[in-house]
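Engineer: Dropping a prediction and its sequence here:
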Amino acid sequence: MLQEFKDFIAKGNVMDMAVGIIIGAAFTAIVGSLVDDLINPIIGLFMGGIDFTNMYVVLSGSAPEGASLEAARDSGAAVFAYGSFIMAIINFLIIAWVVFMLVRFVNKAKESVAKEEDAPEVAPEGPTEVELLAEIRDALKK
């Protein structure tokens, strides 16, 4: 059973998947920073300074007036954090768009490599048909 496990781990697909997961985790941090540090301020600017992350409704309990979502949760209030949900949707759309662009780029690169491999080899130019017939004629005369 241990040998079977070693064979499973040694397969290329498992290693490729592990590398993909590690890169995906690092990519998540980049996208999170992109959304939090660059896109949210721009969206907030166009929405009149609204910060989606702190949009919530108190369902039960009490939260300090105008408190951040974190402060409301820390006070023990049950909150309906619809702003966090909006941000999750924005994050998803950005990640989906970036992944789409990456897949599109990789597919185009694969297509260009495939076209280069499928390109017919150009045969070296040789004598024309008339020249060959003339050579045969001259050879027969000798």
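Structural biologist: Right, received. Where do you want to start?
Engineer: switch to C-alpha atoms for all contacts and neighbour counts from now on
Structural biologist: OK.
Engineer: Which helix runs longest in this structure?
Structural biologist: Looking across the chain with DSSP state H, the single longest helix is helix 82-118.
Engineer: From the chain's centroid, how far away is stretch 81-95?
Structural biologist: How far stretch 81-95 lies from its chain's middle: 17 Å, per Cα atoms, centre = their mean, to the nearest Å.
Engineer: Now that stretch: buried residues?
Structural biologist: Buried positions in stretch 81-95, judged by neighbour count with 16 or more other Cα atoms under 10 Å: 81, 83, 84, 87, 91, 94, 95.
Engineer: dropping in the other structure now:
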Amino acid sequence: MVSEFKEFAARGNVVDLAVGFILGGAFSTIVKSLVNDVIMPPIGLLLSGVDFTNLFIPLDGGDYPTLEAASAAGAATLNYGLFINSVISFLILALALFFLVRAMNAVSRAKQDDTPEEPPAKPRQEVLLEEIRDALKAR
């Protein structure tokens, strides 16, 4: 098992995977900021000033003006506004990754189209038969 792990770690895929995770974490921070700071305020404004971060249901039956106030009071809450923000963040992230993968596939296809394909090699029997034919013609 140790030797398998060494082989796996030595391939270089681990480094690629680590870079992917780090970039993914940074990208998710950007997406979260985009959703919370750019997209949700106009949507809230269009919906009569609704602040999605303060959409919650207190499970203790109390009345709290904000989620912070409910949390400070120690009330258990069902935070569906934060869930909506998370769903929107996920959709934006998925869309961005879709476009990234689509662009990478287009570049990959373009590279494949640029390289001429070599015709497949003839089977050995066919090559030998052609040599025999050519030798017989030469006689």
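Structural biologist: Structure's in. What do you need? Everything numeric here is computed off the predicted structure, so don't read it as measured data.
Engineer: Which stretch of structure 2 lines up against the longest helix of structure 1?
Structural biologist: Matched against structure 2 by TM-score structural alignment, helix 82-118 of structure 1 falls on residues 80-116.
Engineer: before we move on, the earlier item: now the buried residues of stretch 81-95 of structure 1 as CSV including distance to residue 31 of structure 1?
Structural biologist: Output for the buried residues of stretch 81-95 of structure 1, formatted as CSV (distance: Cα to Cα, whole Å):
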residue, distance to residue 31 of structure 1
81, 21
83, 18
84, 16
87, 12
91, 8
94, 8
95, 7
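Engineer: Determine which two of those are furthest apart.
Structural biologist: Distance extremes for the buried residues of stretch 81-95 of structure 1: the farthest pair is 81 and 95 at 21.5 Å, using Cα to Cα.
Engineer: any chance you could map the strands in structure 2?
Structural biologist: 57-58, 77-78 (DSSP state E).
Engineer: Residue 43 of structure 1 - how many residues pack around it?
Structural biologist: 15 (other Cα atoms under 10 Å).
Engineer: who's in contact with it?
Structural biologist: residue 50 (Cα atoms under 8 Å, 6 or more residues apart in numbering).
Engineer: And it, how close does it get to residue 83 of structure 1?
Structural biologist: According to Cα to Cα, to the nearest Å, residue 43 of structure 1 and residue 83 of structure 1 sit 13 Å apart.
Engineer: And for residue 130 of structure 1?
Structural biologist: Residue 130 of structure 1 sits at a distance of 81 Å from residue 83 of structure 1 (criterion: Cα to Cα).
Engineer: so residue 80 of structure 2 touches residue 56, yeah?
Structural biologist: Yes. Taking Cα atoms under 8 Å as the definition, residue 80 of structure 2 is a contact partner of residue 56 at 5.6 Å.
Engineer: Check structure 1 and tell me which residue is nearest its centre.
Structural biologist: Centrality entry for structure 1: nearest residue to the mean C-alpha point is residue 99, 2.2 Å, by Cα atoms, centre = their mean.
Engineer: distance of that one from residue 89 of structure 1?
Structural biologist: Following Cα to Cα, the distance that separates residue 99 of structure 1 from residue 89 of structure 1 is 15 Å.
Engineer: Residue 71 of structure 2 -> structure 1?
Structural biologist: By TM-score structural alignment, residue 71 of structure 2 lines up with residue 73.
Engineer: How about the contacts made by the residue lying closest to its match once chain neighbours are set aside?
Structural biologist: Excluding its sequence neighbours, the residue lying closest to residue 73 of structure 1 (Cα to Cα, 6 or more residues apart in numbering) is residue 79, at 7.0 Å. Taking Cα under 8 Å, 6+ apart, we find residue 79 of structure 1 in contact with 56, 57, 58, 59, 60, 72, 73.
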